[in-house]
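A.B. asks: quick one: sequence plus predicted model below, questions after.
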Amino acid sequence: FKMSEVAARRLIETNIFQKAEVVFVCPDSPQRPIREAVIRMEKTLIMATPKLRKGFIIIKPRSVPKGLEWKASTIRGAFKYGKLVNIPEVPIDLKVTGSVAVTLDGARLGKGGGFSDLEYAILRELGLIDDSTPVVTTVHDVQIVDYIPMTKHDVPIDYIFTPTRSIRTNVKYEKPKGIYLDELDKTKIEEIPILRNIISYKLRNRKNYNSAY
């Protein structure tokens, strides 16, 4: 979106960003400047691979040669300079997501694929994120709307950064506690290996729990 770098800079200058050591950033182009800042400031960057089909990418501090931070912050560059992992295995201090629209009470509308919410659910199941982990987004001012319907798997936004404003939302929604099996599409499960593994584990545990009572 227009002036996305200005919105990114608003986030980068905040205490929540400055203090974060491990930052999860979506692979969308408006958030590329944020990924670059994470690399330049020698923080740990975690990204999801497109549609989560190859898991996650982790770029550790000082793993990118000086002068190549911009390149490493692109999707192609992240594959080159980062490491593919099924599980990031490090607690996340801040999650940055892209949005099509948001509201001042924390509701968010994504592109429709549900991958941002699924990323959160997986990270929650793995114990790498919790209710206290800030979830933030950068958008243009015109992307702030009055109402967006939310379901139990939708992840609300704690902070919104636009080219002109920094907003702490008045969140009235609970964050998802993990993966909700009843709301998952079967095709999506088959296409994402880490999701299959987590669900298989959950189902085994559920079966063991039920058989014990």
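C.D. replies: Nice, thanks for sending it over.

A.B. asks: every contact and neighbour count from this point should use C-alpha atoms.
C.D. replies: Noted.

A.B. asks: in whatever helix or strand Asn208 lives in, what counts as buried?
C.D. replies: Here Asn208 sits within helix 193-211, counting by DSSP states H and E. Under the neighbour-count criterion of 16 or more other C-alpha atoms under 10 Å, helix 193-211 has Pro193, Ile194, Leu195, Ile198, Ile199 buried.

A.B. asks: for stretch 95-103, same thing?
C.D. replies: Neighbour-count burial for stretch 95-103 flags Lys95, Val96, Thr97, Gly98, Ser99, Ala101, Val102, Thr103 (criterion: 16+ other C-alpha under 10 Å).

A.B. asks: can I get those in CSV with distance to Ala78 and secondary structure?
C.D. replies: Output for the buried residues of stretch 95-103, formatted as CSV (distance: C-alpha to C-alpha, whole Å; DSSP: H, G, I helix; E, B strand; the rest coil):
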residue, distance to Ala78, secondary structure
Lys95, 17, strand
Val96, 16, strand
Thr97, 17, strand
Gly98, 18, coil
Ser99, 21, coil
Ala101, 26, strand
Val102, 28, strand
Thr103, 31, coil
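
A.B. asks: in addition, the following structure is provided for comparison:
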Amino acid sequence: MGSPGDGKNEVRHRVWDLLAEHGAAPPDVHGSIPNFVGAEAAANKLAELAIWKAARVVKAVPDKPQIPVRVLGLSQGKLIYLAVPKLAGAKPFYELDPANLPVPPAEAAIPKVAATFARTVDTDEMPQVDLIVCGSVAVDRRGARLGKGAGYADIEVALLQEAGLIHEATPIVTTVHDLQVVEDELPETSHDFSVDFIITPTQVIECGPSRRPEGILWSEIDPAKVAAIPALALRAAQRPPIE
């Protein structure tokens, strides 16, 4: 019997193949969060939702298909946070303050540009987060999602959860192409979080109930990954010894 990881990889490759076959993403989509055709339309559809309109602080992702979401957020005066690449900094998040942008939102939303001016912060320097926007490779109608498989999105959410910056009712959404919405139920593990809304260029799918870990599940993180991510290494060093 295959492991959940085997099942996840099969779905990832099926979706990447489908997107490439239909011209819904670049031919080199494999191995990435798909930069899907219609990303701007999906962002505009997200912007119509009450959860977006009410949000003042948005935790976004640095992936290309969510650039339109970040541009909209900055243009509308929202404070945007996104992770530094591979969470490799001692302070793992960039803070994009629309009141202090040295370049237009369309440029500030590009991670390489943001890295040249954005303040880096740890969770103790961040306000409560009103909305999380993530990218996905595949998602099912219950809100189970698959990323690329590196696990960074799960760790980002766990860091926010551990710091008390999000709670059970904090909405998590993903913007994807319609072809990324799969009808079969995706395998889930205890460190996975689900999304509350799926937004495609053509529809909004409300999911539920939400499923998310209470914080960092240390027993499930490879020690090598803890060592490679300074924010995790710091927290691990501060944990009380196990008796």
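C.D. replies: Cool, the structure landed. This is a predicted model, so every value here is computed, not measured.

A.B. asks: out of the buried residues of helix 193-211 of structure 1, the closest to Phe56 of structure 1 would be?
C.D. replies: When these are compared for distance to Phe56 of structure 1 (C-alpha to C-alpha), Ile194 wins out at 9.7 Å.

A.B. asks: was I right about that closest one contacting Asn86?
C.D. replies: Yes: between Ile194 of structure 1 and Asn86 there is a contact under C-alpha atoms under 8 Å: 6.4 Å.

A.B. asks: all helices for structure 2, in order.
C.D. replies: Here structure 2 has its helices, by DSSP state H, at 4-21, 39-46, 50-54, 67-75, 105-108, 111-117, 152-162, 223-228, 230-238.

A.B. asks: compare those helices and give me the one nearest Ser194 of structure 2.
C.D. replies: Short answer: helix 152-162, nearest of the helices of structure 2 by C-alpha to C-alpha, at 9.9 Å.

A.B. asks: in structure 1, what stretch matches the closest one?
C.D. replies: The aligned range for helix 152-162 of structure 2 in structure 1 is 115-125, by TM-score structural alignment.

A.B. asks: about what we covered before: counting by contacts, list what the helix holding Asn208 of structure 1 packs against.
C.D. replies: In terms of contacts (3 or more C-alpha pairs under 8 Å, 6 or more residues apart in numbering; DSSP states H and E), helix 193-211 of structure 1 is packed against helix 115-125, helix 186-191.

A.B. asks: can you tell which of the helices of structure 2 is closest to Gly215 of structure 2?
C.D. replies: Smallest distance to Gly215 of structure 2 across those (C-alpha to C-alpha): 4.6 Å, for helix 152-162.

A.B. asks: what angle do that closest one and helix 230-238 make?
C.D. replies: On the basis of axes from the mean of the first three to the mean of the last three C-alpha atoms, to 10 degrees, helix 152-162 of structure 2 is oriented at 50 degrees to helix 230-238.

A.B. asks: mean deviation, helix 152-162 of structure 2 versus structure 1?
C.D. replies: Compared with structure 1 after fitting, helix 152-162 of structure 2 has a mean deviation of 0.6 Å; criterion: mean C-alpha distance after the TM-score superposition for structure 1.

A.B. asks: give me the contacts around that helix.
C.D. replies: Contact partners of helix 152-162 of structure 2, identified using C-alpha atoms under 8 Å, 6 or more residues apart in numbering, comprise 83, 86-87, 123, 134, 147, 166-167, 191-193, 213-216.

A.B. asks: can you rerun that using 7 Å?
C.D. replies: Lys86, Thr123, Ile166, His167, His191, Asp192, Phe193, Pro213, Glu214, Gly215, Ile216 (C-alpha atoms under 7 Å, 6 or more residues apart in numbering).

A.B. asks: Produce a PyMOL select command limited to the buried residues of the residues you listed.
C.D. replies: To isolate the buried ones among the contacts of helix 152-162 of structure 2 in PyMOL, judged by 16+ other C-alpha under 10 Å, type:
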select buried, resi 123+166+167+191+192+193+213+214+215+216
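
A.B. asks: closest to Gln76 of structure 2 among the contacts of helix 152-162 of structure 2?
C.D. replies: Of all the contacts of helix 152-162 of structure 2, the one with the least separation from Gln76 of structure 2 (C-alpha to C-alpha) is Ile166, at 21.6 Å.

A.B. asks: what sits against the closest one?
C.D. replies: Neighbouring residues of Ile166 of structure 2 by C-alpha under 7 Å, 6+ apart: Gln128, Val129, Leu160.

A.B. asks: leaving out sequence neighbours, find the closest residue to the equivalent of Arg32 of structure 1 over in structure 2.
C.D. replies: Pairing criterion TM-score structural alignment: the partner of Arg32 of structure 1 within structure 2 is identified as Ile67. Computed as C-alpha to C-alpha, 6 or more residues apart in numbering, the closest residue to Ile67 of structure 2 that is not its neighbour in sequence is Ala109, at 6.0 Å.

A.B. asks: same check on Arg10 of structure 1?
C.D. replies: Among residues not flanking Arg10 of structure 1 along the chain, Phe161 sits closest, at 6.4 Å (C-alpha to C-alpha, 6+ apart).

A.B. asks: so what corresponds to the one you found in structure 2?
C.D. replies: Residue correspondence to structure 2 (TM-score structural alignment): Phe161 of structure 1 is matched to Ile199.

A.B. asks: tell me the contacts of that match?
C.D. replies: So Ile199 of structure 2 contacts Ala42, Lys45, Leu46, Thr174, Thr175, Val176, Ile205 (C-alpha under 7 Å, 6+ apart).

A.B. asks: repeat the analysis, applying 10 Å as the threshold.
C.D. replies: For Ile199 of structure 2, the contacting residues are 39, 41-46, 173-178, 181, 205-206, by C-alpha atoms under 10 Å, 6 or more residues apart in numbering.

A.B. asks: now, of those, which are buried?
C.D. replies: The neighbour-count test (16+ other C-alpha under 10 Å) marks 39, 41-46, 173-178, 181, 205 as buried among those.

A.B. asks: okay, buried residues for stretch 63-80 of structure 2 please.
C.D. replies: For stretch 63-80 of structure 2, by 16+ other C-alpha under 10 Å, it's 63-74, 78-80.
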